[in-house]
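**Q** Sequence first, then the predicted structure:
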Amino acid sequence: MGIAIISPSRSTEIWEKEIIGIDNQIDIQVYPDIERFEDVTVVLLWNHPKGYLTKFPNLKLVCSMGAGVDHILADETIPENLPITRIVDPKLTFSMSNFVIMGVLNYHRQWTRYQMQQLERKWDMSKPEIPVHVGVLGVGELGGDLINKLQALGLEVSGYGNSPKNGLSYSYYYGDQLQDFLNQCNLIVCLLPLTSHTTKFLNKAFFQKCKAGTYLINVARGKHLEEKDLVEALDKGLLSGALLDVFSEEPLPEDHPFWSHEKIQVTPHIASVTNPKAAVPQIVKNYHNILNQQPLINQIDRKRGY
């Protein structure tokens, strides 16, 4: 029995090397050159072809090659009783928080504005910083770490989630308290998991609830955002700007309006990138756990979607 790696959009060489380095007895097959489907017990996935897993008669475990699993759950052909795991890596959290803090401080201290003024040779000392109250959508592992670091910088922060939480050091809202949450904030960070409930969560109705001039940072998933509604909200002044690292279609098409919109900053999905050296030991451990009928680590709740 062995492992299949199915990642059409990524190079898999480092993943193969790391697996062999831990256990050189594991049989590895890589898409699209998989021939012995019956020999595969575990698959590693990132944006696999929908329905492809039906080819594996002895599949016992599906592993995401990143922290997100929405790309797996979108495939309705995967049996509901098949366990799914994700990657948990402190470096992912570290990188994500640092990226968002960069975006928050850039807006707070108007760094982009001053870069443009340098090109124009313009000396303008007015409004050198914008007071911010950061609202974090999604206060799981990533959101919680970000909030702690923003508080350490002395910034006001609120959180919003799906369920009630107690004993927090910041104001927290959930469920139907979204408007109360948005009333507090003028900078929104989206770190929500992608589920059927949160798809297109950032839409026209959401933007209309925001305080005028709110700034948006989306580092979660592109499908959280209704892209045309964002452009409209920016053009109408409902929002003051946006920093986007994730998109509905990636790479972002060359003719996409986000590239040239003066109020949008684009980065190519690099806020937090999986490190195979940290991820592979988790996958190999689960490979052996599934063979030995031992509990899995980092298994997701299929009903919750994360």
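**A** Received the coordinates, thanks.
**Q** C-alpha from now on. contacts and neighbour counts both.
**A** Will do.
**Q** mind listing the helices for this protein?
**A** Secondary structure of the chain (DSSP state H): helices at 13-22, 70-73, 90-108, 111-119, 141-152, 178-184, 204-209, 227-235, 276-291.
**Q** Once you drop chain neighbours, what's closest to Asn106?
**A** Excluding the flanking residues, the one nearest Asn106 by CA to CA, 6 or more residues apart in numbering is Thr112, at 6.7 Å.
**Q** wait, what's in contact with the most centrally placed residue in the chain?
**A** Nearest to the mean C-alpha position of the chain, counting by CA atoms, centre = their mean, stands Ala220 at 3.1 Å. Applying CA atoms under 8 Å, 6 or more residues apart in numbering to Ala220 gives the contacts Cys190, Leu191, Leu192, Pro193, Leu194, Val246.
**Q** rerun that using 7 Å as the cut-off
**A** Cys190, Leu191, Leu192, Val246 (CA atoms under 7 Å, 6 or more residues apart in numbering).
**Q** Output those residues as CSV; include the columns neighbour count and distance to Val62.
**A** Below are the contacts of Ala220 laid out as CSV (neighbours: other CA atoms under 10 Å; distance: CA to CA, whole Å):
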residue, neighbour count, distance to Val62
Cys190, 24, 27
Leu191, 23, 24
Leu192, 24, 22
Val246, 24, 24
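**Q** what two of those are the furthest from one another?
**A** Spatially, the most separated pair among the contacts of Ala220 is Leu192 and Val246, at 12.6 Å (CA to CA).
**Q** this is the other structure I want to compare:
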Amino acid sequence: MKVRFSAREAAWAEWAPALRAALPEMELAREGDPAAFDAIIYAPGGDIDDFTPYRRVKLVQSLWAGVERIVTNPTLTQPLARMVDPGLARGMAEYCTGWALRAHLGMDGYAQDGRWRTGAVPPLAPERPVTILGMGELGRATAAMLGGIGFPLTGISASGHPVPGVTVHPVAALDAVLAEAQILICLLPDTPATRDLLDARRLSLLPEGAWIINPGRGTLIDDAALLAGLDQGRPAHAVLDVFRTEPLPADHPFWSHPAVTVTPHIAAETRPATAAPVAARNLRRALSGQPVLNLVNRAKGY
């Protein structure tokens, strides 16, 4: 099995040992005759833009959960699989849980300024509704962790599949769900249907004091509408890990807005130790003619 590795140069040293350990029968290379490769391991920033010469390739395995940077490539006709990494899912769940607890407990209300503040007693977790937009792998992992604490959970799901411990609604019910979302966690993919989904009208539906936590995709929220909403207190605060332009420009108003917390796209990383076995299993399936796991639906974009 000959596999082409196409990712940023710095990724090679980290990924190659893990991939070779997980798939010892593989010949992993960074370059070579395109017609000689059986599969491609891909991440944005790699050196393949034209997939046409890779005629033998039976699978392009993405190292990222998001595939919006490759799925629209017109030369890509080979099967494409997104990465579903248990380490990434746990990392995302921990990020969302940490910030949800910060919002829930009002941790930002205790400035270290010498004032003794009393009287602000938060409700217990079972009294604080949390809403998750997107009930895929990351949404389910986040729900499992938050549910263990006791938060009542509501989810928006395009598929409508049931999720244990979550009241799942279709996208058509989004407006009604937003009106009850005291903490809103956004984990939707970047597709034409989700871009600017949270516009001025929908942001205005959030209850007073609501927080938004967005580690999903920067295109989900209308930036100007969010800033205007924050100025009016709906939402009360936004924790943003993803942006339309990354790195976020130094002069972007998100940096200076008092109701915005910017984190530098660190909510969830694909970890070679947990992701390499996932890639290895999928490559073996593809090369042996078995159905590929986590195959991307080109029409849906994920």
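**A** Perfect, I can see it now. For clarity, every value in this text was computed on a predicted model and none was experimentally measured.
**Q** Just the TM-score for the two chains, thanks.
**A** In this superposition the chains share a TM-score of 0.88, using TM-score structural alignment, normalised by the length of structure 2; 298 aligned residues with a CA RMSD of 2.4 Å.
**Q** With respect to Pro257 of structure 1, which of the helices of structure 1 lies nearest?
**A** Here helix 227-235 is closest among the helices of structure 1 (CA to CA), at 8.3 Å.
**Q** State the span of structure 2 onto which that closest one is aligned.
**A** Using TM-score structural alignment, helix 227-235 of structure 1 lines up with residues 223-231 of structure 2.
**Q** and if you look at stretch 96-113 of structure 1?
**A** Using TM-score structural alignment, stretch 96-113 of structure 1 corresponds to residues 92-109 of structure 2.
**Q** For the matching stretch, what is the distance to the chain centroid?
**A** Distance of stretch 92-109 of structure 2 from its chain centroid, counting by CA atoms, centre = their mean, to the nearest Å, is 17 Å.
**Q** for stretch 141-159 of structure 1, same thing?
**A** The answer for stretch 141-159 of structure 1 is 17 Å, by CA atoms, centre = their mean.
**Q** repeat for stretch 185-192 of structure 1
**A** Per CA atoms, centre = their mean, the centroid offset for stretch 185-192 of structure 1 relative to its chain is 13 Å.
**Q** Give me the contact list for that stretch.
**A** By CA under 7 Å, 6+ apart, stretch 185-192 of structure 1 touches 132-138, 143, 211, 213-220.
**Q** returning to that earlier point: mind reading off the mean deviation between the match of helix 227-235 of structure 1 and structure 1?
**A** Average distance, stretch 223-231 of structure 2 versus aligned residues of structure 1 after superposition (mean CA distance after the TM-score superposition for structure 1): 1.6 Å.
**Q** List the buried residues in that stretch.
**A** Judged by neighbour count using 16 or more other CA atoms under 10 Å, the buried positions of stretch 223-231 of structure 2 are Asp223, Ala225, Leu226, Leu227, Gly229, Leu230.
**Q** for stretch 294-302 of structure 2, same thing?
**A** Going by 16+ other CA under 10 Å, stretch 294-302 of structure 2 has these buried residues: Leu295, Val296, Gly301, Tyr302.
**Q** Stretch 67-80 of structure 1 too?
**A** Ala67, Gly68, Val69, Asp70, Ile72, Leu73, Asp75, Ile78.
**Q** Same check on stretch 30-45 of structure 2?
**A** Under 16+ other CA under 10 Å, the buried positions of stretch 30-45 of structure 2 are Arg30, Pro34, Ala36, Phe37, Asp38, Ala39, Ile40, Ile41, Tyr42, Ala43, Pro44.
**Q** In strands, which of the residues you listed fall?
**A** Within the buried residues of stretch 30-45 of structure 2, residues falling in strands by DSSP state E are Ala39, Ile40, Ile41, Tyr42.
**Q** In JSON lines: these, plus distance to Gln61 of structure 2.
**A** Below are these laid out as JSON lines (distance: CA to CA, whole Å):
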{"residue": "Ala39", "distance to Gln61 of structure 2": "8"}
{"residue": "Ile40", "distance to Gln61 of structure 2": "6"}
{"residue": "Ile41", "distance to Gln61 of structure 2": "5"}
{"residue": "Tyr42", "distance to Gln61 of structure 2": "6"}
